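Undergrad: predicted structure and sequence below. I'll ask about it afterward.
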Amino acid sequence: MTFSNSDPVHVAFAGLDLHGIYISGSDGNAVVKLSSGYNICVPEVLCTPAPECSAAQPHHAAAEPLKQDANLPLLSIISTGGTIASTVDYRTGAVSSKFTAEDIIRSIPELAGIARYHTAQPFNVLSENMNPAMWQELARAVRDEIAAGAAGVIVTHGTDTMLYSAAAVSFMLTTPVPVIFVGAQRSADRPSSDNAMNAICSAKAGVSDLGEVVVCMHATSDDVECALHRATRVRKNHTSRRDAFQSIGRAPVGMVSYPDGAVTLGKDAVLRGTHELRLLDRLESRCALLQYYPGMDPAVFDAFSGYAGLVIAGTGLGHVGTDCIAKIAALTAAGTLVVMTSQCQAGDVCDRVYETGRDLLDAGVVEGGSMLPEVALVKLMWVLGNTTRREDAVRMMQTNLKGELDYDLGREM
């Protein structure tokens, strides 16, 4: 008997009659996902068709159109790939992006009771393969969905670089509706997967009163609530925990409880309808991020000759070794806008306290305040893509545009 992926099967094994879904087969063996959520590998001869897999139901029947409630608000799901849209490749044991936005809706039936959906997939990549050109394409796709009438947009994305993409869209797009970036730390085929809860909470946030770009992920390791993190103040702080994402230096702008889906917004959350839709999607890609470390060879800075911008993640208040200052001065003299941030999780850069900091200011370095280094890089790309004069770029970098700073840096501290 030949089975196709997703065929229901019975497995007679070790005196048990098990029910599951056929996933793959090779060399006479079959991988079957049991109804418990666990996978087993058994000789394929032990598998027989379940009643749902009779001859009256063809193996390759086309998927039925999604049934949607016309009375519910319209959400758009833009799928870019990542773990939330991934499964295991049983040939290699690796996780790869395979599911489309429609696959996600079909696999999480609870979504159908929250909204009706339009889906789009501008590309399908693991997040380490994202780049600034894809950020631009993504921002345009989100703009198009909102302009077409979406009450909110959900962007499914790999978690490793989701903070970069979310920040980039936040700077490029002014939105009147929620734009929710969501991912998963564990793929859908794992019993501990967080994909379903994260997706459900993101849909609830998508129909809420929110009006800005956020990241929606588990708030704790338990299935209790998801946090809504402002796109310009979030960081992934753990490689694999379900609550890896944390707001840095402030509380999340909202919470979504589970399973009831109640959305609670903080007092500083931007509300739906506050802004009109606007897209400014120019980026200057010749920018870089460099983390300073003790003993760094000043020649490292030579690699950034000709760059339009450089963000340095310095120590403490925003310092580097004094032997690096001459190289930085040469960069700024040649036209590179150099922005100083801190490796610390919280607090402001202030290069006016110690002698090294004053020398950095004399070398032309711009203070980045409380901006996270990754966010400062994305903002610098956007600022330099939309300005021509250095003084305008400096002013914009030191102005709180999307909640990335605690206050405008021109203000007295």
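TA: Thanks, I have it.
Undergrad: for the rest of this, base every contact and every neighbour count on C-alpha atoms.
TA: Will do.
Undergrad: which helix of the chain spans the most residues?
TA: helix 132-147 (DSSP state H).
Undergrad: now do the helices in the stretch 1-150 of the chain.
TA: 101-107, 132-147 (DSSP state H, counting those that start in this stretch).
Undergrad: could you do the stretch 201-350 of the chain as well?
TA: So, for the stretch 201-350 of the chain - with DSSP H, counting those that start in this stretch - the helices run 325-333.
Undergrad: where do the strands sit along it?
TA: Ranges of strands in the stretch 201-350 of the chain, per DSSP state E, counting those that start in this stretch, are 213-218, 225-230, 234-236, 245-247, 254-257, 263-265, 278-279, 287-291, 309-314, 337-342.
Undergrad: looking at these, which is closest to Ala139?
TA: strand 278-279 (7.7 Å; Cα to Cα).
Undergrad: can you list contacts of the closest one?
TA: For strand 278-279, contacts defined as Cα atoms under 8 Å, 6 or more residues apart in numbering pick out Ala139, Arg140, Arg143, Met172, Leu173, Thr174, Thr175.
Undergrad: ok so, going back, packing partners for the next helix or strand along the chain from the longest helix of the chain?
TA: Using DSSP states H and E, the helix or strand that follows helix 132-147 in sequence is strand 152-156. Packing partners of strand 152-156 (3 or more Cα pairs under 8 Å, 6 or more residues apart in numbering; DSSP states H and E): strand 74-79, helix 132-147, strand 179-182, helix 195-206.
Undergrad: and the angle from the first one to strand 152-156?
TA: The one in question is strand 74-79. Angle of strand 74-79 versus strand 152-156, following axes from the mean of the first three to the mean of the last three Cα atoms, to 10 degrees, is 20 degrees.
Undergrad: second structure follows, compare the two:
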Amino acid sequence: MDFARGTKLTIKYNGNVMEVTYISRDEDYLTVKLQNGYNITIPENKIDVLKSSEPQTVKKKRITLKHGNGTPISLITTGGTIVSAIDYETGAVHPSTDIRRIIDRYPYMEEKYTIAVREFDNILSENMQPEMWIKLAGVVKEELGKSHGVVVSHGTDTMSYTASALAFMFESLTGPVIMVGSQRSSDRPSSDSFGNMEGAMAFSSTNVGEICISMHSGTSDNSISLHRGTRTRKMHSTRRDAFRTVSGKPIAEFKNKNVDFLSEYKEKSDKISLSDKIEEAVSMVYFHPGLSGQDLEKLSEGKRAIIIMGTGLGHISQSLFPSVRKIMSMGTKVVMTTQCMAGRVNLNVYSTGRELKKIGVVSAGNMLPEVALTKAMYLLGNYPDEDFESMMNMNMRGEIMEREFLGDCY
């Protein structure tokens, strides 16, 4: 039995008739909220639903908070904890368009910005799919036509995928598009959500013309970093400073209510250019000892390209070479990246790499694997197959570092 979240139910359980609020279903168990405020999880086959009352649906809308003559900024919510609120009736977390929470935390923002909130979706970031990137790009374009800059709230787990996908789809932007998330929910004393959002708002009022990510610079609250969307990776599962610009410096830093630029960036343009075609038939394969040719071929079935995360300089077992040849003979592109946190693929050093190069494997240089994935999706959706290799090697959106910054990976 499936119900919309928040549905009022009258159920009979263990001989007792109870009024509850439906929260979720996991396999054969239902989680509901009792009238006393507690949640319980009960077997589906142990209850009888006597009555149900669907919750009222709320139409997604654009809400504008106008105070002073501040810079117009659009906030697009896709889910994640950063702009979510707890529904104390159901215990569920949902996106909130009540930006008073942000304004109350930072009163100066009332005069500095005019913020418009647009609900896009309410999903866990692992459920973000390529077709949703396309829809999100359309919403970003629409909102950027009304605002100086756009902030997109997003769950952190796949935020770098979405950021890089959007970066390739937008050839030019009339303002900054800042992705922002949080590692800890806003109801926790150690939450990073407010600081990340404050930084994102500041970055969105600059002249940057790129897709970027705004997250904590360190474990304290004194600095927020602006990372290029095509060079950023989530490096830790829980730390507030989980995101890092790999092999380079962040574009900027927000500190003491000021934005200081640390490296070069592309400035905003006078027009928006969007190519919103994505080829979804691209997958990523993590090489490991014991990976069989049969497994590699299975993972490549129906794909127009596969991204291999090889060892070191971009190597895989020689036992897989026949399968690579077979895969490529069927028209599938094969791109090599590295499993290492930093550094680049070089297929010219060892015999393994040289043989892969002869077969026709494309080196991704120092592109991050997830960025190579979204770039391949973009190229195959918008350009002829014969241009694939040359364009994979072209630095289109800052995804390839000509010179790597010699710093710690973390």
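TA: Happy to help now that I have it. Predicted, not measured: the structure shown is a model, and the values here were computed from it.
Undergrad: hang on, the earlier thing: would you mark the buried spots in the longest helix of the first structure?
TA: Neighbour counts using 16 or more other Cα atoms under 10 Å place Pro132, Trp135, Gln136, Leu138, Ala139, Arg140, Ala141, Val142, Arg143, Glu145, Ile146 of helix 132-147 of the first structure among the buried residues.
Undergrad: TSV for these, including distance to Val9 of the first structure?
TA: Shown next, in TSV, are the buried residues of helix 132-147 of the first structure (distance: Cα to Cα, whole Å):
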residue	distance to Val9 of the first structure
Pro132	45
Trp135	42
Gln136	45
Leu138	40
Ala139	43
Arg140	44
Ala141	40
Val142	40
Arg143	44
Glu145	40
Ile146	43
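Undergrad: just name the closest of the residues you listed to Thr336 of the first structure, please.
TA: Using Cα to Cα, the buried residues of helix 132-147 of the first structure come closest to Thr336 of the first structure at Pro132, 19.0 Å.
Undergrad: quick one: contacts for that closest one?
TA: Per Cα under 8 Å, 6+ apart, neighbours of Pro132 of the first structure: Leu283, Ser285.
Undergrad: now it: how far from His238 of the first structure?
TA: Remark: distance between Pro132 of the first structure and His238 of the first structure (Cα to Cα, to the nearest Å) = 24 Å.
Undergrad: and what of Thr356 of the first structure?
TA: Taking Cα to Cα, one finds Thr356 of the first structure at 33 Å from His238 of the first structure.
Undergrad: centre-most residue in the first structure?
TA: The first structure has Met162 as the residue nearest its centroid, 2.4 Å off, counting by Cα atoms, centre = their mean.
Undergrad: ok, that one - contacts?
TA: Ser127, Phe181.
Undergrad: which one's the longest strand in the first structure?
TA: Criterion DSSP state E: the longest strand present in the first structure is strand 16-26.
Undergrad: which elements pack onto it?
TA: Strand 16-26 of the first structure sits against strand 8-13, strand 29-34, with contacts defined as 3+ Cα pairs under 8 Å, 6+ apart.
Undergrad: so which bit of the second structure is the first one matched to?
TA: Using TM-score structural alignment, strand 8-13 of the first structure corresponds to no residues of the second structure.
Undergrad: repeat that for stretch 211-225 of the first structure.
TA: Against the second structure, stretch 211-225 of the first structure falls on residues 209-223 (TM-score structural alignment).
Undergrad: quick check: buried residues in that stretch?
TA: Neighbour-count burial for stretch 209-223 of the second structure, counted by 16+ other Cα under 10 Å, picks out Gly209, Glu210, Ile211, Cys212, Ile213, Ser214, Met215, His216, Ser217, Asp221, Ser223.
Undergrad: dump these to a markdown table, plus distance to Lys255 of the second structure.
TA: Shown next, in a markdown table, are those (distance: Cα to Cα, whole Å):
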| residue | distance to Lys255 of the second structure |
| --- | --- |
| Gly209 | 21 |
| Glu210 | 20 |
| Ile211 | 20 |
| Cys212 | 17 |
| Ile213 | 16 |
| Ser214 | 12 |
| Met215 | 12 |
| His216 | 11 |
| Ser217 | 10 |
| Asp221 | 9 |
| Ser223 | 5 |
